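Undergrad: this is a predicted model, with the sequence first.
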Amino acid sequence: MILTASDWKRIWTEIGERIEEKKEELCDLDRVIGDGDHGISMAIGWQAIREDLARLEREEDLGALMRSVSRTFLNAVGASVGPLYGTAFLRGSAVLIGKEEAEAEDVMRFWIAVANGIQQMGKAQIGDKTMLDTWLPIAASLESSLEAGEACEPALDKAAEAGRIGMEATRDLISRLGRSGRLGERSKGHIDPGAASAYVLFSAFVDACKRLKGASST
């Protein structure tokens, strides 16, 4: 798999479209254990990203592109998710700096860096009922695939499935952090909205890559 800057922009635009589609579902999850605006915050951030990508139509350096995306998301989203993803995309940009194409290893290392950036900023662990219950299994799966020399497409599929399982597992967890952490046992029985949006984001990336590959082979 090789993704050009044009491919990358298209994929990230499609992620934004998926976030917009899932906005109300994410808000519904957040109404149970949070402020009820997580889907709106994510949609606002991705609308800003889509506008930024359009403005950067001629930018070919993927690292520079993701640095801009990082700043854009951070500036657009005032909630705690803004600094988390702002940091994450900045960490990911370091993998791609100076590259006009992302090869399979670059793609996998980008997402590993994103997950690590979120953990460094948020300090949560698996089991805390946060977005890291999705992101850390994704990163661990990708690291395993890299070590095994696995091709990118099956590696992304496996990582997405690991993220889905991690997301689903938050249903049975008690929240330990943030606003939902004050609910104690009442937070149990509900999927964490941050974990859900993380899965929406990553699975949208995987699906967009597949569509892109399918289009290029016809």
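TA: Okay, I see it.

Undergrad: can we go C-alpha only for contacts and neighbour counts from here?
TA: Noted.

Undergrad: doesn't residue 102 fall inside a strand?
TA: Yes: secondary structure of residue 102, determined by DSSP: H, G, I helix; E, B strand; the rest coil: located in a strand.

Undergrad: does it touch residue 4 like I think?
TA: Yes: Residue 102 lies in contact with residue 4 (Cα atoms under 8 Å); the separation is 6.5 Å.

Undergrad: pick out whichever of those two has more residues nearby.
TA: residue 102 (22 against 16; other Cα atoms under 10 Å).

Undergrad: contact partners for the more buried one?
TA: 2, 3, 4, 62, 96 (Cα atoms under 8 Å, 6 or more residues apart in numbering).

Undergrad: now do 10 Å
TA: By Cα atoms under 10 Å, 6 or more residues apart in numbering, the contact set of residue 102 is 1-5, 7-8, 61-63, 95-96, 108, 110.

Undergrad: same question, residue 136
TA: The contact partners of residue 136, by Cα under 10 Å, 6+ apart, come to 112, 114-116, 118-119, 125-126, 142, 159, 162-163, 166.

Undergrad: could you give me the PyMOL syntax to select whichever of the residues you listed are buried?
TA: What follows is the PyMOL syntax selecting those of these that are buried according to 16 or more other Cα atoms under 10 Å:
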select buried, resi 112+114+115+116+118+119+126+142+159+162+163+166
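
Undergrad: from the contacts of residue 136, which is closest to residue 51?
TA: Distance from residue 51 was checked for each of the contacts of residue 136 by Cα to Cα. The minimum falls on residue 114, at 21.4 Å.

Undergrad: buried ones in the longest helix anywhere in the chain?
TA: The residue-count maximum for a helix in the chain (DSSP state H) belongs to helix 5-33. Judged by neighbour count using 16+ other Cα under 10 Å, the buried positions of helix 5-33 are 5-20, 22-30, 32-33.

Undergrad: and the comparison structure, right after this:
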Amino acid sequence: MAAVDTVVLADWVSRFGAAVTEKRDWLTELDSAIGDADHGANMARGMSAVGEKLSAGTPGTVDELLKTVGMTLVSSVGGASGPLYGTFFLRMGMAAGPVADLDGPALAGALRAGLDGIVARGKAEAGDKTMFDAMAPAVDAMDAALAAGASVPDAAKAAADAATAGRDATLPLVARKGRASYLGERSAGHLDPGAASTAILFDTLAAAVADDA
């Protein structure tokens, strides 16, 4: 597969919505330990709204699709997750532009732009125990895989594996950002819920791309 089109990207969004809904209770359980106990419910509600928005049909261009997802999340999700995930998809759309599909480097560039948007909004760094700790390794892994000549599906799988490893690496960390940072040392020993949903984001991307290959 040389490129990812709007149908595949819409499938990714749909899979992500289904997965966070399925894992809503788990995400909420993670958030109840170190946050406001609303991450699962917020993500499920936001992605349900996205699904309703896209039910009328898939937009014809990548930027229109991703911006629709981003704006819907910003307007329908409370807490930190709506603005952060909304910014991620909005920045992805802006970077992608009004095109019908994305080749490997363009997809990686859009994901990098989404990550940069999250950094700009949340000011997170590696080791802060946030979604950054899963997303940055994922984006780096995709870049490295593509540079080494990997196919888009293989690069997406490398990104998903890196996101999962990054999620797991948040377990011993002491949170330095967000609500969890108020707990200090007590935040150690818990997975970051944002990193957990980010791993789902990349798992579903890899699945959508693989099934289209």
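TA: Structure received. Values in this document were obtained by computation on a predicted structure and should not be read as measured data.

Undergrad: next helix or strand past the longest helix of the first structure?
TA: The C-terminal neighbour of helix 5-33 of the first structure among helices and strands, as given by DSSP states H and E, is helix 38-55.

Undergrad: looking at it, residue 107 of the second structure is touching residue 152, isn't it?
TA: Yes: counting by Cα atoms under 10 Å, residue 107 of the second structure does reach residue 152; the two are 8.9 Å apart.

Undergrad: what do these two both touch?
TA: Shared contacts of residue 107 of the second structure and residue 152, counting by Cα under 10 Å, 6+ apart, come down to 3, 4, 142.

Undergrad: need these in CSV with distance to residue 130 of the second structure and secondary structure, can you?
TA: Listed next are these as CSV, based on distance: Cα to Cα, whole Å; DSSP: H, G, I helix; E, B strand; the rest coil:
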residue, distance to residue 130 of the second structure, secondary structure
3, 30, strand
4, 28, strand
142, 20, helix
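
Undergrad: which non-adjacent residue is nearest the residue at the greatest distance from the centre of the second structure?
TA: The C-alpha centroid of the second structure is most remote from residue 185, which lies 26.7 Å away (Cα atoms, centre = their mean). Once its chain neighbours are removed from consideration, residue 185 of the second structure has its nearest residue in residue 174; the separation is 5.6 Å (Cα to Cα, 6 or more residues apart in numbering).

Undergrad: alignment lookup: the one you found to the first structure.
TA: The pairwise alignment with the first structure assigns residue 174 of the second structure to residue 174, based on TM-score structural alignment.

Undergrad: how about its match, what does it touch?
TA: With contact set as Cα under 10 Å, 6+ apart, residue 174 of the first structure has these partners: 127-129, 180-190, 192.

Undergrad: wasn't it part of a strand?
TA: No: note on residue 174 of the first structure: no strand contains this position according to three-state DSSP, which reports coil.

Undergrad: check the spacing between it and residue 148 of the first structure real quick.
TA: Relative to residue 148 of the first structure, residue 174 of the first structure is positioned 35 Å away (criterion: Cα to Cα, to the nearest Å).

Undergrad: repeat that for residue 117 of the first structure.
TA: Between residue 117 of the first structure and residue 148 of the first structure the distance, using Cα to Cα, works out to 24 Å.

Undergrad: likewise for residue 2 of the first structure?
TA: 19 Å.

Undergrad: of these two, which one has the most company?
TA: residue 2 (14 against 10).

Undergrad: list the contacts of the more buried one.
TA: Per Cα under 10 Å, 6+ apart, neighbours of residue 2 of the first structure: 8, 101, 102, 103, 104, 105, 106, 107, 152, 213.

Undergrad: and the corresponding residue of the second structure for residue 184 of the first structure, what is it in contact with?
TA: Correspondence of residue 184 of the first structure to the second structure, assessed by TM-score structural alignment: residue 184. For residue 184 of the second structure, the set of contacting residues under the criterion of Cα under 10 Å, 6+ apart consists of 34, 173, 174, 175, 176.

Undergrad: which of those residues sits closest to residue 87 of the second structure?
TA: Nearest to residue 87 of the second structure out of the contacts of residue 184 of the second structure is residue 176 (Cα to Cα; 21.0 Å).

Undergrad: list the contacts of that closest one.
TA: Residue 176 of the second structure makes contact with 124, 125, 127, 128, 129, 130, 182, 183, 184, 185, 187 under the criterion Cα under 10 Å, 6+ apart.
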